[in-house]
Structure formats: C-alpha cells, structure tokens
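Visitor: The following block contains a protein sequence and its predicted model.
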Amino acid sequence: MKNWIGKWLMFVALGHTAVAIALFSNGYREVMAQGFFNTVHTEKIGLAVWFMLFGFLLFIAGMLVQALEKHALPIPTAIGVAMLLLTVLGVALMPTSGFWLVIPAIVAMFRKRRPQ
C-alpha cells in the first residue's frame, strides 16, 4: 500500500472518536440536553469536548496528508516535526493513551522525505 499515511491518521482519528463516544456519552448527552451553546462549564464536560475535538482535528490532518499523497506531493517536514512533537508530548503526559498509534505515520513521513 503506497499511500497509507493519511488513511492511517484518519483511521486512528475514527478510533479516537469512537473511544470518546464510549467514554463520554453521558457528557455529550448533557451538552445536547442543555442546548449545546455555552454548555462547557465543568472539567468533565470540557474533557469530553476536547477529546472529541482532537479526534476531528486528527481526521482533518489525515485528510490533508491523504490529499498530498494522492497527488504525489511531499508532506512538508514541518508537518512531520509538529506531529512528532505533539506525539512525544502526548506519550510523555499519557503513556497509556493512543498517541503511540501515530508513531508509524510519523516514521513513514520522515522516510518519504529521503531520496529513494
């Protein structure tokens, strides 16, 4: 599979979002019951919202990487570096999290940068 990095990031993002729904379904119900707008008033609801939003952001990043791969364009080094820094920070702060799942994509991004 030649162009898999963006697809992998989107897959991880979907898994992240599924875990968010499983862990925080009561929080999301509470947000909807309160009318959605201006409903993040507790740490628990804030955690639930940020957990979900991070999944969406990772999915967007995956779509962008997929588009670059599809058109045989290089993935900018800055994207790989930023993902590496974010992942290292995430693993350091939460070693039992799913941040580890992003490492194969980061390694592949840097390997693609080298002439073949």
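Guide: Done, it's in. Predicted model, so just to flag it, every value in this text is computed and none were measured.

Visitor: going forward, measure contacts and count neighbours with C-alpha atoms only.
Guide: Noted.

Visitor: Next up, the contacts around the residue positioned nearest the centre of the chain.
Guide: The residue lying closest to the centre of the chain (Cα atoms, centre = their mean) is Leu58, at 2.7 Å. Leu58 sits next to Leu9, Met10, Val12, Ala13 when contact means Cα atoms under 8 Å, 6 or more residues apart in numbering.

Visitor: how near is the residue nearest to Gly98 when sequence neighbours are not counted to Ala48?
Guide: Once flanking residues are discounted, Gly98 sits nearest to His16: 7.7 Å by Cα to Cα, 6 or more residues apart in numbering. The spacing between His16 and Ala48, counted by Cα to Cα, to the nearest Å, is 12 Å.

Visitor: before we go on, here's another structure to hold up against the first:
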Amino acid sequence: MQRWAGRLLIAVALGHMVLALGSVLPGLRTLAPDGLLGMIGAPWGPPQPEQHAAFWSSLGSFAGVQALWGLWVLAAAREGRQPVPGSGLGLLVLTALQLILAPISGFWLNLVPALLLMAAEARVRVAPPEAAS
C-alpha cells in the first residue's frame, strides 16, 4: 500500500506539472517576456494576475513538494519502514484544505494516496510485535 501511495503521489505531481507547463509555455512570451521565472514580477510593480496565476499553477505549485513526498514514501517502503507516523492523516488534512479552496480541481486524486498511507499506518499499529531473535 505504501509503495502505491508513493507512486501515486509522484504520478499526480508529474501529471500536474505536464498539464500546467503545457498550458503556460505556449503563451510564455506574452505572460513573461523575461522568461518563466519572470512571471512573478517585481514585488514593487503593479499586480499582474495572469502572470501570477501562470506561475503559481506551474513552478510555484505544490507539485514539486508532492513529488518529493512521494519519493520519500517510496524510499521508506524500500527500507521496510513507515514514513513519519501521521503522514497519511497529514496528507488527508492538506488535501481537504486544498479541496475547500479549489473544489473543481485535481486535488481529489490525492485522497487515494492519503487513504493508502493511513491504511499502511493502521496495519503497522495492529500488527503483532516481532519476536526477538
């Protein structure tokens, strides 16, 4: 379960970045004449909502952190240990907050890895202790 949760976290993050960058890159010269990082603009300049939305939906999104989270979960599974206890609940709470802010979004996809992580954590809690060798 834990490996599937990690894989799904990575897949959702990569899918998000592909779709977000696919929608941003064709209009990049209009959105950010100074390049992708120029989308944020100078903090003292006038607000540019189109540029800001393009940045925060692509490079500034949670996708990079989510991919790292998935890699961390996979690494823990390969080593035969659980990630930090409560990481499934943490992901569930984060996903719930994201869904409150953007109910029509792909955040719904994060419910599956959150529930898988919670199930893996519950399995560890109810497993009998290993016999000492």
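Guide: Happy to help now that I have it. Here the structure is a predicted model, which means the values were calculated and not measured.

Visitor: So what's the residue count around the residue nearest to Gly98 of the first structure?
Guide: By the criterion of other Cα atoms under 10 Å, His16 of the first structure has 23 neighbours.

Visitor: Give the equivalent position in the first structure for Trp108 of the second structure.
Guide: Aligning on TM-score structural alignment places Trp108 of the second structure opposite Trp100 in the first structure.

Visitor: Number of residues surrounding its match?
Guide: Neighbours of Trp100 of the first structure under the rule other Cα under 10 Å: 14.

Visitor: So what does Leu92 of the second structure match up with in the first structure?
Guide: Per TM-score structural alignment, Leu92 of the second structure is aligned with Leu84.

Visitor: thinking again about what came up before, need the contact list for the match of Trp108 of the second structure.
Guide: Counted by Cα under 8 Å, 6+ apart, Trp100 of the first structure has contacts Thr87, Val91.

Visitor: hang on, the earlier thing: the residue nearest to Gly98 of the first structure is in what secondary structure piece?
Guide: Using DSSP states H and E, His16 of the first structure sits in helix 5-33.

Visitor: related to what we said a few turns ago, specify the local secondary structure of the match of Trp108 of the second structure.
Guide: Using DSSP: H, G, I helix; E, B strand; the rest coil, the structure places Trp100 of the first structure in helix.

Visitor: So it versus Phe36 of the first structure, what's the distance?
Guide: From Trp100 of the first structure over to Phe36 of the first structure (counting by Cα to Cα), the distance is 32 Å.
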